[in-house]
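S.K.: Please find the sequence and the predicted model below.
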Amino acid sequence: MFLNDLRRAFPNANMKFNEPLKHYTYTETGGPADVLIFPETAEEIKALVRFANKAHEPVLVLGNSSNVIISDEGVYGVVLMLTEMDYISFEGDEIKAGAGSKIIDVSRQAGDRSLTGLEFACGIPGSTGGAVYMNAGAYGGEISEVLVEIDVVSKAGRFYTISNEDLKLAYRYSDLQESGDIVVEARFKLQAGDYDTIQATMAELTEARESKQPLEYPSCGSVFKRPEGHYTGKLIQEAGLQGYTIGGAQISKKHAGFIINIGGASATDYINMIHFIQETIYKKDNVLLEPEVRILGKRTKYDVVDDGFEHQ
């Protein structure tokens, strides 16, 4: 009944029903969404959220799906994928970027305009909205250093603006992870720089990423947050876990911080591997590894469930 009502209420929306999310995630895993919608504007998101709320249906929000694991059982309710909100504009040293744009594209276009400050993001595959949500960072830089403010739609379907300061940005954290607000646009402020220097820095970072990370395989990127006083990859490597395989999921032999899909992996393989790594490292080093990747969807054998709002 709800899906029929949804289709009638939004006849022009791009909707897919019982759509496998493995076609969209970087791990190439994940079960079906009851309904997958690709909104194009903040107004459409507001209307969809309010409609779902009235029907008491959960809403899950995805961006580029590069740092998520979706349960093999899929996702109840409505999944909003913001990849159609893909725009980037410049005014002097200020940037406006839609939540569905890729932060790597924002970084590269800024570099092409001799703007410095986002070079660190030249290899981050996630969406702009996801980068803000996670306060993404690499090679000594992070989103908090260049973000001015964001426009969001709240869980109640209200549109408003949040400043950098009010987001409480920290290592791989923003207040969005508590509030459930949906990023629809981000605004950044960079500085004028030297074109050749910027391009050289980005080329160096790209080479470092390509040489050290297993980009030839599907993966969700860096799986765990860096524990204080340790390096995750080193802990896993010293535990002799590189190459360890569960189903089609393998701890990368190239970079121990990555779990790759070597063929036919399921989300359950990934989740089982994450728990195996956590248990092994805790027993060996008394260090509890906290996942950076978001585990979402219907209930799993580990009772990992999130039927609220998430953004990645």
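M.R.: Here it is on my side, so go on.
S.K.: only C-alpha atoms for contact and neighbour calcs from this point on.
M.R.: OK.
S.K.: Using the three-state scheme, assign residue 44.
M.R.: Under DSSP: H, G, I helix; E, B strand; the rest coil, residue 44 falls in the helix class.
S.K.: Neighbours of it, how many?
M.R.: Using other CA atoms under 10 Å, residue 44 has 14 neighbouring residues.
S.K.: Check the one 3 residues further on too.
M.R.: If you count neighbours by other CA under 10 Å, residue 47 ends up with 15.
S.K.: In contact with it, which residues are there?
M.R.: With contact taken as CA atoms under 8 Å, 6 or more residues apart in numbering, residue 47 is in contact with residue 157.
S.K.: Wasn't it part of a helix?
M.R.: Yes - under three-state DSSP, residue 47 falls within a helix.
S.K.: Hmm, residue 50 is touching residue 157, no?
M.R.: Yes - using CA atoms under 8 Å, residue 50 makes contact with residue 157 at a distance of 5.4 Å.
S.K.: want to compare, so here's the second one:
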Amino acid sequence: MNIEKSLRERLTNSVIKTDEPLQRYTYSHTGGNADYYISVYNIHDAMETIRFAKEYSIPITYLGNGSNLIIRDGGIRGIVLNTLELKEIKRDGDYITSGSGSRIIDVSRFARDHSLTGLEFACGIPGSVGGAVYMNAGAYGGELKDCLVEASVITPDGELLTLTNEELHLGYRQSIVQENGYLVVEATFKLEEGSSSEINAKMDELTFLRESKQPLDLPSCGSVFQRPPGHFAGKLIQDSGLQGHRVGGVEVSKKHAGFMVNIDNGTGSDYEELIHHVQQVVKEKYDVLLQREVRIIGEHTEKTIQD
């Protein structure tokens, strides 16, 4: 079977690329090539892609905005499915519904522009709505579970489901989306009427805090580690004397120890080695095992699927 030809016949409203470099799609600027990279423009094609992958036993990986992700140097076998074009945002009273491809930052700004409060905390989170639901993203005391009403997902069988907040099992950086291998395609938020000027002032304050503390001028994979109970990951790393420690082209940020920045064509392998080193040092010094928040996916070495 010619996989590319079959995909093009089945997905008439999608962009299909072969042997596509994935470093173009990650904030960390890491990643080898994808065998098949598919960007869909509607939910139907997303469902068809997943059904096609299942029908022919082709591995499939979902890629959002790539902001909290490291892709290994060997790339990803099979299909990489991107839903970033599912980005319509609409309002219905106090509810906002967004496609999974919208940046959560843009949904936060949309809410501000419509004088709706409750999403200010997300004004600096760079990920997509789908990625935010996937990991119950949060910042500055807020998290998605506080205002998310429901999300539409596609199951590994290609079926469309709508799950309520409770059914999503949202916890600290986790959800049933992760556990069951779902693909988020839409999310609805319940907000409250507020003052646009007050909402804007709060967002300006949070943006200032973020820009003053985080290394936003360099490629990175975002916050690398989860917050350990009773500690702050960045403080433990800083107190371990690891700021500025470098592996290849990747360095523990001198501005914020919880971040690792790509300063000189760093690779996925550089990131992984540096992460393991930081975990080892912090464990030895403070007996705290840092758990990754960043996702690491892909192959260490190149392989290909044969048609």
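M.R.: Arrived safely, thanks for sending. No experiment lies behind these values; they were computed from the predicted model shown.
S.K.: Comparing residue 50 and residue 157 of structure 1, which residue is more hemmed in?
M.R.: Set residue 50 of structure 1 next to residue 157 and count neighbours by other CA under 10 Å: residue 157 wins out with 21 against 17.
S.K.: Three-state assignment for the more buried one, please.
M.R.: Of the three states, residue 157 of structure 1 takes coil under three-state DSSP.
S.K.: do you know how far it is from residue 174 of structure 1?
M.R.: Distance from residue 157 of structure 1 to residue 174 of structure 1, counting by CA to CA, to the nearest Å: 20 Å.
S.K.: what does residue 120 of structure 1 give?
M.R.: 19 Å.
S.K.: now residue 26 of structure 1
M.R.: For residue 26 of structure 1 relative to residue 174 of structure 1 (CA to CA), the value is 23 Å.
S.K.: same thing with residue 83 of structure 1?
M.R.: Computed as CA to CA, the residue 83 of structure 1 to residue 174 of structure 1 distance reads 21 Å.
S.K.: Residue 271 of structure 1 too?
M.R.: On the measure of CA to CA, residue 271 of structure 1 and residue 174 of structure 1 end up 24 Å apart.
S.K.: Please apply the same query to residue 145 of structure 1.
M.R.: 13 Å.
S.K.: what ranges do the helices span in structure 1?
M.R.: 2-9, 42-54, 103-112, 128-133, 176-179, 195-212, 232-238, 267-285 (DSSP state H).
S.K.: Could you export those helices as CSV, including distance to residue 139 of structure 1?
M.R.: Output for the helices of structure 1, formatted as CSV (distance: least, CA to CA, whole Å):
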stretch, distance to residue 139 of structure 1
helix 2-9, 44
helix 42-54, 32
helix 103-112, 14
helix 128-133, 15
helix 176-179, 23
helix 195-212, 8
helix 232-238, 15
helix 267-285, 24
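S.K.: who touches residue 20 of structure 2 in this structure?
M.R.: Contacts of residue 20 of structure 2 were listed using CA under 8 Å, 6+ apart, and they are 33, 34, 35, 36, 37.
S.K.: Check residue 17 of structure 1 too.
M.R.: Neighbouring residues of residue 17 of structure 1 by CA under 8 Å, 6+ apart: 33, 34, 35, 36.
S.K.: For those, which pairs are in contact in structure 2 too?
M.R.: Mapping the contacts of residue 17 of structure 1 onto structure 2 (both residues aligned by TM-score structural alignment, their matches' CA atoms under 8 Å) leaves 33, 34, 35, 36 still in contact.
S.K.: between the residues you listed, which is nearest residue 192 of structure 1?
M.R.: Checking those against residue 192 of structure 1 by CA to CA gives residue 36 as the nearest, at 40.4 Å.
S.K.: what about the closest one, neighbour count?
M.R.: Residues near residue 36 of structure 1, counting by other CA under 10 Å, number 23.
S.K.: hang on, isn't it packed against residue 80?
M.R.: Yes - contact criterion CA under 8 Å: residue 36 of structure 1 and residue 80 qualify, at 6.1 Å.
S.K.: and residue 74 of structure 2, how many neighbours?
M.R.: With other CA under 10 Å as criterion, residue 74 of structure 2 counts 19.
S.K.: Could you measure from residue 76 of structure 1 over to residue 2 of structure 1?
M.R.: 12 Å.
S.K.: Give me the more crowded residue out of the two.
M.R.: Neighbour totals were compared for residue 76 of structure 1 and residue 2, and residue 76 leads with 19 against 13 (other CA under 10 Å).
S.K.: From residue 18 of structure 1, how far off is that one?
M.R.: Distance of residue 76 of structure 1 to residue 18 of structure 1, given as CA to CA: 10 Å.
S.K.: Tell me the buried residues in stretch 55-65 of structure 1?
M.R.: 58, 59, 60, 61, 62, 63, 64, 65 (16 or more other CA atoms under 10 Å).
S.K.: That one corresponds to what range in structure 2?
M.R.: The alignment of stretch 55-65 of structure 1 onto structure 2 (TM-score structural alignment) spans residues 56-66.
S.K.: first vs last residue of that stretch, how far apart are they?
M.R.: From its first residue to its last, stretch 56-66 of structure 2 covers 27 Å (CA to CA).
S.K.: neighbouring contacts of that stretch?
M.R.: Contacts with stretch 56-66 of structure 2, where a contact means CA under 8 Å, 6+ apart, come from 25-27, 50, 53, 76-84, 101, 103, 126-128, 130-131, 183.
S.K.: and it, how far from the chain's centre?
M.R.: 13 Å (CA atoms, centre = their mean, to the nearest Å).
S.K.: can you check stretch 128-145 of structure 2 too?
M.R.: The gap between where stretch 128-145 of structure 2 is centred and where its chain is centred comes out at 10 Å by CA atoms, centre = their mean.
S.K.: Not counting sequence-adjacent ones, nearest residue to the residue nearest in space to the middle of structure 2?
M.R.: When CA atoms, centre = their mean is applied to structure 2, the residue found nearest the centroid is residue 131 (4.1 Å). Among residues not flanking residue 131 of structure 2 along the chain, residue 64 sits closest, at 6.0 Å (CA to CA, 6 or more residues apart in numbering).
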